[in-house]
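Student: Got a sequence here, can you model it:
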Amino acid sequence: MRWLVIAVFGAFFGLFLTCGSAWAVNPDEVLSDANLEARARALSAQFRCMVCQNQSIDDSNAELARDLRVLVRERLVNGDSDEAVVNYVVSRYGEFVLLKPRFEGKTLILWGTPILLLAGGAVAMAVYAVRRRVRHEPDPLSAEEQEKLERILRES
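Tutor: Below you'll find the model as predicted:
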């Protein structure tokens, strides 16, 4: 009996994982033209749900995400290009609506920070390694110390 419960739960969980994004887009939103629908899905995957913030509008069930999906589809039906749709949505909601920000002067810090952090870490590790190597190299013996060492070795 326990195995049956586990199997049913596992099947339900697997179905839940595979159908999660299909539940977000309502059937009344789907366009009849398959090419326009494919473009709408591709564009919807690029926009952030302003309510959920870590989901695309294509995956979100929020009302605002639904409104954005409908807006994207309306713009495509009216003949807008993909770039025009993206520019329109960004002009209304700002750059934050894009899940992958554009590479511009405004976002240079956003794109450059990981590179700078990696480069800084590499430089810090190199400096640490050099300082450690220099610190552990013994100083050469002076003539007086060398003579004292030879005398001790001769006596023993």
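Student: drop to CA atoms for contacts and neighbour counts, all remaining ones
Tutor: Fine.
Student: how far does whichever helix in the chain runs longest sit from the chain's center?
Tutor: Counting by DSSP state H, the longest helix found in the chain is helix 108-136. The chain centroid and the centroid of helix 108-136 are separated by 22 Å under CA atoms, centre = their mean, to the nearest Å.
Student: What are the buried residues along the next helix or strand after that helix?
Tutor: Sequence order places helix 143-155 as the next helix or strand after helix 108-136, per DSSP states H and E. By 16 or more other CA atoms under 10 Å, helix 143-155 has no buried positions at all.
Student: repeat for stretch 64-76
Tutor: Buried-residue list, stretch 64-76, by 16+ other CA under 10 Å: A65, R66, L68, R69, V70, L71, V72, R73, E74, R75, L76.
Student: outside of it, which residues touch it?
Tutor: 25, 29, 31, 36-37, 40, 43-44, 49-51, 57-58, 60, 82, 85 (CA atoms under 8 Å, 6 or more residues apart in numbering).
Student: Next, the structure of the following sequence, for comparison with the previous one:
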Amino acid sequence: MKRFAIFLALIVAAPAFADSSLPPSYWANRQLPDARQEAEAKALMEEIRCLVCQGESIADSDADLAADMRDMVRRRIAAGEKPSAIRAWLIQRYGDWITFRPTGKPITWPLWLAPLVLLAGGALLARTRLRARKGS
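Tutor: The predicted structure follows:
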């Protein structure tokens, strides 16, 4: 019974061990001293998807990984790197999915064209139904 109680205590305490005991990255929750650089960093962080939360940007996420990514973005911008280069590096590393701003690659064209095709099909269907009603 004692072993079972210890086992149960370890199972219940397991989520507590999942949290990082490391302090947050330096620039994770601090702004850059240069307002222009901070604005560039903020705009880029709004475009980048959190790999943990997936529905939030790294600017909005409280995940440790998002904090590390915010730190990385701010450090690279402070070092003089362009936001477009950082975004391109992130896309190369994690794929197109990492960005909330869709790319114009040919593989995504069906996603852009499908709503237009469906709208045109619906309009054509409505037109033929209305003509059929007027004719009868």
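Student: mind listing what the residue most central in space within structure 1 touches?
Tutor: In structure 1, the residue lying closest to the centroid (CA atoms, centre = their mean) is K100, at 8.3 Å. For K100 of structure 1, the contacting residues are Q46, by CA under 8 Å, 6+ apart.
Student: What distance do you get for it to S56 of structure 1?
Tutor: Taking CA to CA, to the nearest Å as the measure, K100 of structure 1 falls 11 Å from S56 of structure 1.
Student: so what's in contact with those two at the same time?
Tutor: Q46.
Student: and L90 of structure 2, what does it touch?
Tutor: I98.
Student: what's the distance between it and P110 of structure 2?
Tutor: According to CA to CA, L90 of structure 2 stands 24 Å off from P110 of structure 2.
Student: Over to M72 of structure 2?
Tutor: According to CA to CA, M72 of structure 2 stands 34 Å off from P110 of structure 2.
Student: likewise E46 of structure 2?
Tutor: Applying CA to CA, the value for E46 of structure 2 to P110 of structure 2 is 26 Å.
Student: Give me the more crowded residue out of those two.
Tutor: Higher neighbour count among E46 of structure 2 and P110: E46, with 17 against 11, using other CA atoms under 10 Å.
Student: where does G80 of structure 2 land in three-state SS?
Tutor: Here G80 of structure 2 is coil, with the state taken from DSSP: H, G, I helix; E, B strand; the rest coil.
Student: I misspoke; the intended subject was W27 of structure 2.
Tutor: Once three-state DSSP is applied, W27 of structure 2 turns out coil.
Student: What is the neighbour count of it?
Tutor: Per other CA under 10 Å, the neighbour tally for W27 of structure 2 reads 17.
Student: residue ranges of the helices in structure 2, please?
Tutor: 2-18, 35-47, 64-78, 83-94, 109-135.
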